[in-house]
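>>> With the input below, show me the fold.
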Amino acid sequence: MAESETGDKAGQASVKTALRVIEIMEIYAREGRSLTLTELAKLLGAPMSSCLGLIRTLASLGYLYETGRRQGYYPTSRLLNIAQRISRNDPLLERVQPVLETLRDATGETVIFGKLQDDGRVLYLEVRESQNPVRYTATPGELRDVHINSIGRAILGAMTDAARDAALAKVSFQPRTGRTVASREALEREIAMWQQQGWYPNFGESFPDLGAIAVPVEIGGAVYGMSVAGPIHRVESSVDPIVAALLRGQDALRT
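Sure thing, here's the model as predicted:
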């Protein structure tokens, strides 16, 4: 076997192992309980032998602990502590977070800050959830289709024509609801209108009951998006004050 082929296979195995570790942590977040090796292997869709090796490694590194003899494993707080240290030292989020909190308090709705990835999807970087019992819930790290997401639309609107053409070439325009924009041509017409008004809506196009309004934000030469999202009836009835609050936040991040 050629040396390059051996290296490629080793690299693929390393990537697969890394993905498995992330999947294990996501399973714990979803299940919210101690899990036995058998349960983990089933939820992971992996052989028991592979799962055992991963669990033993994570336990030896202090990321999992055995909750009782043969009762299963659960994550320690080590991963949380690492994530908190990373978050505290993020210069972008340190700048953005106070603005998001002010915007959340002013509108009473959930506020999201995100960017467009190279694969054409919107990545949520930070979220400040509404304190209203009935609210839109999101978490950092979630991914959304660019053409039916208010943040994605705001970023598309701030792009050059060439960059927007490249981004829209990756979109399939599959309908999500009865309101979903049906074609690239229709979206481009709407983007031209939204550029004139300065804000970008999503009223029931990604989820039937969700309303969201976003504006683009340029920081350090990169374009991000900031949105206010909530139940569609509340957002549609409060467009003017929400837009005003978003524009204040946009101005605050420009300075």
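
>>> From now on I want contacts and neighbour counts done on CA atoms only, so please keep to that.
Will do.

>>> Helices along the stretch 1-150 of the chain, start to end?
Taking DSSP state H, counting those that start in this stretch as the criterion, the stretch 1-150 of the chain carries its helices at 3-31, 37-44, 48-60, 78-88, 91-107, 150-158.

>>> one more, for comparison:
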Amino acid sequence: MTQHDSGTPKPTGTAAFSKFVHLLQLVADSPEPLSIPKLAALSGYPRPTVYRSVGGLVAEGLLIESLNGETYQLGPRLIQFASRSWDRSELRLVAVQALKALRDQTGETVHLAVPSDDRMVYIEKLESTSAVRMASYIGSSVCMHSSSVGKAYLAALPQAQCLELVQRLEYTRFTDHTVTTPQGLLEQVRQVQEQGWSVDDEENEAGIYCFGAVILGAGQKPVAAISISTLKFMQAPDPIQAYVQPLLDTCRHISQRIIQSPVLADSKHIW
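Presented below is the predicted three-dimensional model:
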């Protein structure tokens, strides 16, 4: 064991493991395969360190060389891990039938997201019954400040925890509608707390409007959130009746199932 600055024991090898994970995340988040020089620039690690780390990840099947031999992408072993995690997710298994019913009732794309650090990660996506398809996918993540799932989750946190998280977020602007300050986000969070649901009004993507609501576990702790995504110009005339009420009913139903489940009642074991 080693010690870090706070004096808390830290497992030996944590630094090296963190480098591996950071490099994997960079590759996963990139829209195209990355080279060693690009990974070094993005990570801030020395090129020899990146070269050794990537070599280890390739040896374990977590990364593979692209056909050009100069760039890297996610390997089959990592994809296998992710697939098994997704298939065995207790939350997803409990929620999936209700999510399908919500998608069928609204006719719109439905996402189930869980918090991961300062973002929300999609663990289920059910496409709209229309011909319109969204760019999101299972495993992708969205920022809390610009997404309906993120704002729904923030609004359900204890006040001190919510404030701390809001203050440390990075406020990337995605559209002209994106909130870019902690004060602006807190105003939206207060509105979510008053009305019981959140919105993303073209804040992540132009033309896309989302409604969000939180799933609660034991002790009313937020464990996940659901969103309904619509094309803004094609919304139903009465969005509260068409989208918000079914969304809230679905969240309550899943929350009840979680609380009644011995495995899921403790949010630490939600996966």
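
>>> and residue 123 of structure 1, how many neighbours does it have?
Look at residue 123 of structure 1: counted by other Cα atoms under 10 Å, it has 22 neighbours.

>>> what does residue 58 of structure 2 give?
Using other Cα under 10 Å: residue 58 of structure 2 sits among 18 other residues.

>>> ok, now which ones touch it?
Residues near residue 58 of structure 2 by Cα atoms under 8 Å, 6 or more residues apart in numbering: 64, 65, 75.

>>> center of structure 1, which residue is that?
residue 142 (2.4 Å; Cα atoms, centre = their mean).

>>> so who does that residue touch?
With contact taken as Cα under 8 Å, 6+ apart, residue 142 of structure 1 is in contact with 123, 124.

>>> cool, and residue 118 of structure 2?
By Cα under 8 Å, 6+ apart, the contact list for residue 118 of structure 2 reads 143, 144, 165, 169.

>>> Looking at neighbours, which among those is most surrounded?
By neighbour count, taken as other Cα under 10 Å, the most surrounded of these turns out to be residue 144 (23 neighbours).

>>> What's it aligned with over in structure 1?
In structure 1, the residue paired with residue 144 of structure 2 is residue 146, using TM-score structural alignment.

>>> Excluding chain neighbours, what is closest to its match?
Once flanking residues are discounted, residue 146 of structure 1 sits nearest to residue 152: 4.3 Å by Cα to Cα, 6 or more residues apart in numbering.

>>> got it, and residue 154 of structure 2?
Leaving aside its sequence neighbours, residue 154 of structure 2 sits nearest to residue 162 (Cα to Cα, 6+ apart; 5.7 Å).

>>> okay, now the aligned residue in structure 1 for that neighbour: neighbour count?
Counting by TM-score structural alignment, residue 162 of structure 2 corresponds to residue 164 in structure 1. Neighbours of residue 164 of structure 1 under the rule other Cα under 10 Å: 15.

>>> Name the SS class of residue 164 of structure 1, please.
Secondary structure assignment for residue 164 of structure 1 (DSSP: H, G, I helix; E, B strand; the rest coil): helix.

>>> That one is in contact with residue 152, isn't it?
No - judged on Cα atoms under 8 Å, residue 164 of structure 1 makes no contact with residue 152 at a distance of 10.8 Å.

>>> corresponding residue for residue 177 of structure 2 in structure 1?
Matched by TM-score structural alignment, residue 177 of structure 2 corresponds to residue 179 in structure 1.

>>> and that match, what is it in contact with?
When contacts are counted by Cα under 8 Å, 6+ apart, residue 179 of structure 1 touches 203, 204, 205.

>>> out of these, who has the most neighbours?
residue 203 (24 neighbours).

>>> What separation do you get for that one and residue 38 of structure 1?
44 Å (Cα to Cα, to the nearest Å).

>>> Among the contacts of residue 118 of structure 2, which pair sits farthest apart?
Farthest pair in those (Cα to Cα) is 143 and 165. Separation: 11.9 Å.

>>> Have a look at how far, on average, the strand or helix carrying residue 166 of structure 2 is from structure 1.
Assigned by DSSP states H and E, residue 166 of structure 2 belongs to helix 159-168. The superposed helix 159-168 of structure 2 is, by mean Cα distance after the TM-score superposition for structure 1, a mean 1.9 Å from where its aligned residues fall in structure 1.

>>> Which positions in that helix come out as buried?
162, 166 (16 or more other Cα atoms under 10 Å).

>>> try stretch 11-26 of structure 2
Buried, per 16+ other Cα under 10 Å, within stretch 11-26 of structure 2: 19, 20, 23, 24, 26.

>>> any idea which of the residues you listed is closest to residue 92 of structure 2?
Lowest distance from residue 92 of structure 2 to the buried residues of stretch 11-26 of structure 2 (Cα to Cα) belongs to residue 24, with 24.2 Å.

>>> how much space between the closest one and residue 98 of structure 2?
33 Å.

>>> Same question for residue 10 of structure 2.
Applying Cα to Cα to residue 10 of structure 2 and residue 98 of structure 2 gives a distance of 41 Å.

>>> quick one, which of the two is more surrounded?
Ranked by neighbour count (other Cα under 10 Å), residue 10 of structure 2 and residue 98 place residue 98 first, with 16 against 12.

>>> What residue in structure 1 is paired with residue 124 of structure 2?
Residue 124 of structure 2 maps onto residue 126 in structure 1, with residues paired by TM-score structural alignment.

>>> is it true that that match touches residue 112?
Yes - assessed by Cα under 8 Å, residue 126 of structure 1 is found in contact with residue 112 at 5.9 Å.

>>> Mind checking which of the two has more residues around it?
residue 112 (26 against 20).

>>> Could you find the closest non-adjacent residue to that one?
In space, residue 112 of structure 1 is closest to residue 127, 4.6 Å off (Cα to Cα, 6+ apart).

>>> The one you found reaches residue 103, doesn't it?
No - if you go by Cα under 8 Å, residue 127 of structure 1 and residue 103 don't touch, sitting 11.3 Å apart.

>>> Report the angle between the helix holding residue 166 of structure 2 and helix 148-156.
140 degrees (axes from the mean of the first three to the mean of the last three Cα atoms, to 10 degrees).

>>> what does helix 159-168 of structure 2 contact?
118, 154, 155, 182, 185, 186.

>>> how many other residues sit next to the residue lying closest to residue 222 of structure 2 once chain neighbours are set aside?
Distances taken as Cα to Cα, 6+ apart put residue 216 closest to residue 222 of structure 2, at 4.4 Å, once the chain neighbours are dropped. Using other Cα under 10 Å, residue 216 of structure 2 is surrounded by 23 other residues.

>>> from memory residue 216 of structure 2 sits against residue 248, does it?
No - judged on Cα under 8 Å, residue 216 of structure 2 makes no contact with residue 248 at a distance of 11.5 Å.
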